[in-house]
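1. take a look and give me a structure for this.
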Amino acid sequence: MANPKVRLETSKGDILVELFESEAPETVKNFLRYVDEEFYDGTIFHRVIKGFMVQGGGMDSQMRERDTHEPVKNEANNGVKNTRGTLAMARTMDPHSATAQFFINTVDNGFLNFKGENTQGWGYCVFGQVVEGIDAVDAMESERTRSFGYHQDVPADTISIISARRVED
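-> Here you go, the predicted model:
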C-alpha cells in the first residue's frame, strides 16, 4: 500500500509530501486529521531560519495560535533522520508535546535526531518527505525575517498555507 501524500498549496508554490505511515503511524494519523479538518488552510509559515528549517501549521497571519487537539506521542525513535526535505513535528521542551505545527528541514539537521528516551535525547519525529516542490521550500528559506511581538525569525512577507489536501495516486 502506498504512503499517503498531501499537497500543501502555499503562497510560494505547491509542495507535495509523502508521509511515512509505517515509521510514524500515530504522527501521520495526527497530521492527516488536521489535513482532513482543513485546519492548515489559512495558517502560515511563521518561523524561517536560513540553513536550518521553515516552520508552520499553527498560527494565522496575525500570529494567533489556533486551538489544537491533544499532543501526540513522540515517535522520533523510528530510525528516520532529520535530513534536507524531511517533515518533522515541532514541539516544546516536552518531548511528547507536538500537536499541529511541523517544520521542513532545509539542511541535514543530525542534532535533531533521536538519541535516547530522555528529555535531551528524544529529538524531533520525522514523518514525511518533500517529493515535489523543494524549490518552494528554498524560496521560503530565503525570505527576509523580522521580530513580531515575542516571536523571532518571522518572514517579513507572510508565507501562507492556502490549503492542505490529500492526494490520491
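2. all contacts plus neighbour counts: C-alpha atoms, from now on.
-> Noted.
3. the lengthiest helix in the chain packs against which elements?
-> Ordering each helix of the chain by length in residues (DSSP state H) puts helix 25-36 first. Using 3 or more C-alpha pairs under 8 Å, 6 or more residues apart in numbering; DSSP states H and E, the elements in contact with helix 25-36 are strand 160-167.
4. try it again at 7 Å.
-> Helix 25-36 is packed against no helix or strand, with contacts defined by 3 or more C-alpha pairs under 7 Å, 6 or more residues apart in numbering; DSSP states H and E.
5. work out the gap between it and the centre of the chain.
-> 12 Å (C-alpha atoms, centre = their mean, to the nearest Å).
6. name the next helix or strand downstream of that helix, please.
-> Next helix or strand after helix 25-36 toward the C-terminus (DSSP states H and E): strand 43-49.
7. centre of the chain to that next one, how far?
-> 10 Å.
8. what's the closest non-adjacent residue to the most centrally placed residue in the chain?
-> Centroid check for the chain by C-alpha atoms, centre = their mean gives F102 as the closest residue, at 2.2 Å. Of all residues not flanking F102 in the chain, M89 sits nearest, at 4.3 Å (C-alpha to C-alpha, 6 or more residues apart in numbering).
9. and for comparison, fold this next one:
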Amino acid sequence: MKRLLLLAAGLLMAGSALAGPRVELVTNMGTLQVELNESSAPASVANFLRYVDDGSYNNSLFHRLIPGFVVQGGGFDTDHEPLPTYAPVINESGNGLSNLSGTIAMARTQDPDSATRQFYINLSDNLSLDGGRKAGYTVFGRVIDGEQVLQQMAQVPTGMNLKLRARDVPEQPIILQQVRRLAHGDAAH
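-> Below is the predicted model:
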C-alpha cells in the first residue's frame, strides 16, 4: 500500500512538473485561467508572457467577437487605440496543437510570421485555422478555468465600429482589466 501511495504521489508531481505557465485574465465579465504550452510553442509562449509581464495587456480590449468562432483581444486600449508591439514571432502552427474550442492562439495578418500581441480564444473547434498545407494560426495554450465567462462573452451583441473600421466589435466593451502570470502551484478554482 505504501509503495502504491509513493507511486501515485510521484505521478502527481511529474504531472504538475509538466504543466506549463499559467496566466489569469481578469475581465469585466469574469476571470479566465489559461495554461500555456511551452514545449509545443516556445516562441509564442515567450512572446505572450513578455506582454503579460510588462503589464501592457492590462486595460486592453477583446475587440473582436464572432459567436461560435473566436473572441480576439490584446491589441487595443479601451479607447480603441492600437497598443505598441514588440517584433513579430515566427509561426509555430505546425506544432501538433489544434484550434479546438477553448484553446488560445496568436492572431496575425496574411503574413504567417506577423503575430505580435493580439491573441484569440476559440469558441468552437476551428480546424480550418490549423492551416493544412499552408501556415495556420499558432495555438499556444488552453483555457483551464472560466468556460462560463467565454459563454457570457459570446452573448454580447456586436456591430460595426467606425474608428476601427471593423465589424464584429462588441457593443458592450469586454475589458481585460488585469492579466498576470500565476505562481507555480496556483490552481484553477
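10. picking up where we left off before, what residue in the second structure is paired with the residue nearest to F102 of the first structure?
-> In the second structure, the residue matched to M89 of the first structure (TM-score structural alignment) is M106.
11. cool, V137 of the first structure as well?
-> V137 of the first structure maps onto L150 in the second structure, with residues paired by TM-score structural alignment.
12. tell me which element that match is part of?
-> For L150 of the second structure, the element it lies in under DSSP H and E is helix 147-153.
13. what does G94 of the second structure give?
-> Using DSSP H and E, G94 of the second structure sits within no helix or strand.
14. count of residues packed around it?
-> As a burial measure, G94 of the second structure scores 19 neighbours (other C-alpha atoms under 10 Å).
15. now the counterpart of it in the first structure: how far from I161 of the first structure?
-> When the first structure is aligned by TM-score structural alignment, the residue opposite G94 of the second structure is N77. Separation of N77 of the first structure from I161 of the first structure (C-alpha to C-alpha, to the nearest Å): 29 Å.
16. what does A88 of the first structure give?
-> Distance of A88 of the first structure to I161 of the first structure, computed by C-alpha to C-alpha: 17 Å.
17. you'd agree the match of G94 of the second structure is up against F114?
-> Yes: the criterion here is C-alpha atoms under 7 Å, and N77 of the first structure meets it with F114 at 5.5 Å.
18. picking that back up, residue contacts, the equivalent of the residue nearest to the centre of the first structure over in the second structure?
-> Using TM-score structural alignment, the partner of F102 of the first structure in the second structure is F119. When contacts are counted by C-alpha atoms under 7 Å, 6 or more residues apart in numbering, F119 of the second structure is found next to Q72, G73, G74, I104, A105, M106, A107.
19. now F119 of the second structure: how far from G185 of the second structure?
-> Per C-alpha to C-alpha, F119 of the second structure is found 25 Å from G185 of the second structure.
20. ok, and the closest non-adjacent residue to D138 of the first structure?
-> Distance criterion C-alpha to C-alpha, 6+ apart; nearest residue to D138 of the first structure, sequence neighbours excluded, is T106 at 7.3 Å.
21. that neighbour: neighbouring residues, count only.
-> T106 of the first structure has 24 neighbours, counted by other C-alpha under 10 Å.
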